[in-house]
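Enquirer: fold the following.
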Amino acid sequence: MNLINKKVTHKRFGMGSIVKHNDSVIEIHFASENKKFVFPDVFGKHLKLHDKIVANSLEKIIQKKEVERKEEEIKKEEEKELQRKNQELRVEHEKLMKNHKLHPESQMVFWCDTEEQNSSFSEWKVFSGEIKSGNNKGKPNKPIRLHQNSAVLLTAIDSSMPEKDRRILGVYMVNEDFIGKLSKDGYIPAHSKYRLQLTDQESDQMLFWGYYVNEKYPHKMTWNTGKYRYFDNLWMAQILLDIVSLKSDPKERELAQQFFEHFCKMNQISDQELPKPNGALLRI
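Expert: Okay, here's the model as predicted:
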């Protein structure tokens, strides 16, 4: 935009005409002397163009620059806030895990039979099963990877359906004081707050194999033996985030969001850097 020789009025210096300008500085000749100002910031509050058409065009440029400036400020603030949160996360994580080595697969997915589909939610605990052979045969399994950062995913499948249709029924963090390697009875109790049960409609939209994959056999969906499997921390975070979006009731959605945030904090996961689900069902 060429503003040379355009007439202006300054609140303090009076009338003048523009003699020079670039993207950052404008020079104006007044009756007594020339003055330089920051461009285009000087317009609006201190300087007014006489030519209305040019003034309107300049106003659009100023508004655009202002929007860009605000967007840049917001971006810097968001980056600063993310750095702050990550720092807090690291500090909290160091405190929480001082005496515990975080395992990347310290979550549990549990296969509920018909009876367990009811008892798991009424009692909010599951049984890890018994050792099948050896000197400890008949004794409860110890879920040694489970710790305060662990969650238990409850799943089931109708007997008439293929394994790929296994549904997620609910999820809970383990009890605040639970340490798997110290478990004696094989039961894994739920956290007093962080526990979620899905409706049938919600469960139909949460298929287990949309998140889980055996990297050795990425297209294979089988579960032939055992009541539980250990589960990747990131996959559990993906599931919790999707549950948040499923919940329509405000209170349930808020609890799901708090659960997700608590889980990410306990597992040192940044929600902004969480990858999209890529389970076996998505690789067919």
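Enquirer: when you work out contacts or count neighbours from here on, use the C-alpha atoms and nothing else.
Expert: OK.
Enquirer: burial check on the residue lying closest to Asp271 once chain neighbours are set aside, number of neighbours?
Expert: Leaving aside its sequence neighbours, Asp271 sits nearest to Cys264 (CA to CA, 6 or more residues apart in numbering; 7.1 Å). Residues near Cys264, counting by other CA atoms under 10 Å, number 21.
Enquirer: kindly report the same for Ile284.
Expert: Neighbour number of Ile284 under other CA under 10 Å is 8.
Enquirer: look up how far Tyr172 lies from it.
Expert: 29 Å (CA to CA, to the nearest Å).
Enquirer: this one as well, want them side by side:
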Amino acid sequence: MDIINELVKHDNFGEGSIVKCNDNIVEIKFETGNKKFIFPDAFASHLTILDQNIASDMKKIIEQNEIERKKIELEMERKRMLDTQERERRLEVEKFMKSNKIHPSSQAVFWCQEEDIEQVFTDWKVNSGVIKSGVKKGEPNRPIRMHQNSACLLTERDSEKPEDQRKIIGVYMVHETFSGNQCEDGYIPAHSIYKIRLTQEESEKMLFWNYYINKRYPQNTTWNTGIYRYFENIYMAQILRDIVYLKPEGKEKEIAQNFYKHFCKMNNLVENQIPQPSGVLKQNNDAVAEATV
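Expert: As a prediction, the model looks like this:
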């Protein structure tokens, strides 16, 4: 907008004319001398352009600038909130690491039934079921090993396929404030950030039994009964690392990488010292490969 030589009126200095103007400063010549003002903010308060058409255009500029200013303020406030939340999370992690002894098998894998899968990913929570026998029969089954270092692995198996074809379909860290000892309803909610759903194609490449081995029955791929079971922290780290490899470059890989780093930190694991998977399915496949050489 060209406003050089336009006449203006100031609340204190009276009438004057604009002699210079850039994106930040407007200089006006008054009888008492030249004065500089912030542009265009000054026209929102004590300066008025006498030409009504130009004054109307200036008002639009000021209104647009105010909108942009509020956007910037909101973004800065959002960033401050995120920074505060991140600091709080770090403090929670430090507090947990100092006050808790990490169980080596404090992760849980869940068998998601086909009809429940979409609800699980909508609500981002699973249920540990109820106690089947004893004096507490029917009460929610508290996942007492699970704390802020724990993750829930979500799996499914096509009823027409054998157990060794169980697929990993998603994974999430438990909520930042979760404690299995205090879980009264059996529901395990997800972390606000660290949660991943795999695509159908990705799931086909992530078979659960490539990572898991039942120490009591090391040759078997048998789920038996129950909605969930605990398994080793190191197995979960292997799974998360492979998800990082699996994800394409971009936002999803970044999320997976951050998830993996966070998990290793929460479980006192060194990222570059995680061994390769050696689940029963992988062992069997390797044995077959060696036999054919």
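Enquirer: quick revisit: would you confirm that the residue nearest to Asp271 of structure 1 contacts Leu274?
Expert: No - with contact defined as CA atoms under 8 Å, Cys264 of structure 1 does not reach Leu274; the gap is 9.8 Å.
Enquirer: nearest residue to the middle of structure 2?
Expert: Centroid-nearest residue in structure 2, with CA atoms, centre = their mean: Ile193, separated by 2.2 Å.
Enquirer: quick one: what helix or strand has it in it?
Expert: strand 187-197 (DSSP states H and E).
Enquirer: can you show me the strands along the stretch 101-250 of structure 1?
Expert: Assigned by DSSP state E, counting those that start in this stretch, the strands in the stretch 101-250 of structure 1 fall at 107-111, 125-127, 151-156, 167-174, 187-197, 228-231.
Enquirer: can you lay out these as CSV showing distance to Arg145 of structure 1?
Expert: Output for the strands of the stretch 101-250 of structure 1, formatted as CSV (distance: least, CA to CA, whole Å):
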stretch, distance to Arg145 of structure 1
strand 107-111, 8
strand 125-127, 15
strand 151-156, 11
strand 167-174, 12
strand 187-197, 12
strand 228-231, 8
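Enquirer: how much space separates the counterpart of Asn272 of structure 2 in structure 1 from Asp232 of structure 1?
Expert: Correspondence of Asn272 of structure 2 to structure 1, assessed by TM-score structural alignment: Gln272. Gln272 of structure 1 sits 18 Å away from Asp232 of structure 1, going by CA to CA.
Enquirer: neighbour count winner among the two?
Expert: Per other CA under 10 Å, whichever of Gln272 of structure 1 and Asp232 has more neighbours is Asp232, with 18 against 7.
Enquirer: is it true that the more buried one touches Gln107?
Expert: Yes - Asp232 of structure 1 lies in contact with Gln107 (CA under 8 Å); the separation is 6.3 Å.
Enquirer: what touches both of Cys264 and Leu274 of structure 1?
Expert: By CA atoms under 8 Å, 6 or more residues apart in numbering, Cys264 of structure 1 and Leu274 have these common neighbours: Ala237.
Enquirer: quick check: buried residues in stretch 213-229 of structure 2?
Expert: Judged by neighbour count (16 or more other CA atoms under 10 Å), stretch 213-229 of structure 2 contains these buried residues: Ile213, Thr221, Ile227, Tyr228, Arg229.
Enquirer: cool, and stretch 227-247 of structure 1?
Expert: 227-244, 246-247.
Enquirer: quick one: the strand holding Ile193 of structure 2 to structure 1 mean distance?
Expert: Mean deviation of strand 187-197 of structure 2 from its aligned counterpart in structure 1 after superposition (mean CA distance after the TM-score superposition for structure 1): 0.2 Å.
Enquirer: report all helices and strands that that strand contacts.
Expert: strand 125-127, strand 167-174, helix 251-266 (3 or more CA pairs under 8 Å, 6 or more residues apart in numbering; DSSP states H and E).
Enquirer: which elements pack onto the longest one?
Expert: Okay, so that is helix 251-266 of structure 2. strand 187-197, helix 233-246.
Enquirer: adding distance to Gly33 of structure 2, write the ones you listed out as CSV.
Expert: Compiled in CSV, these are given as follows (distance: least, CA to CA, whole Å):
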stretch, distance to Gly33 of structure 2
strand 187-197, 59
helix 233-246, 67
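Enquirer: between the ones you listed, which one is closest to Ser133 of structure 2.
Expert: Smallest distance to Ser133 of structure 2 across these (CA to CA): 19.6 Å, for strand 187-197.
Enquirer: residues in contact with Asn285 of structure 2?
Expert: No contacts exist for Asn285 of structure 2 under CA under 8 Å, 6+ apart.
Enquirer: hmm, 10 Å instead?
Expert: Going by CA atoms under 10 Å, 6 or more residues apart in numbering, Asn285 of structure 2 touches Asn210, Ala291.
Enquirer: repeat for Val152 of structure 1
Expert: Counting by CA under 10 Å, 6+ apart, Val152 of structure 1 has contacts 106-110, 125-126, 146, 170-174, 188-190, 195, 228-231, 236.
Enquirer: how close does the residue opposite it in structure 2 once aligned sit to Gln276 of structure 2?
Expert: Aligned counterpart of Val152 of structure 1 in structure 2: Cys152 (TM-score structural alignment). Distance of Cys152 of structure 2 to Gln276 of structure 2, computed by CA to CA: 21 Å.
Enquirer: what helix or strand is the residue nearest to Ile18 of structure 1 when sequence neighbours are not counted on?
Expert: The shortest distance from Ile18 of structure 1 to any non-neighbouring residue, by CA to CA, 6+ apart, is to Ile28 (4.4 Å). Using DSSP H and E, Ile28 of structure 1 sits in strand 25-30.
Enquirer: so whichever helix or strand comes after that strand corresponds to what in structure 2?
Expert: Sequence order places strand 34-38 as the next helix or strand after strand 25-30 of structure 1, per DSSP H and E. Across structure 2, nothing matches strand 34-38 of structure 1 (TM-score structural alignment).
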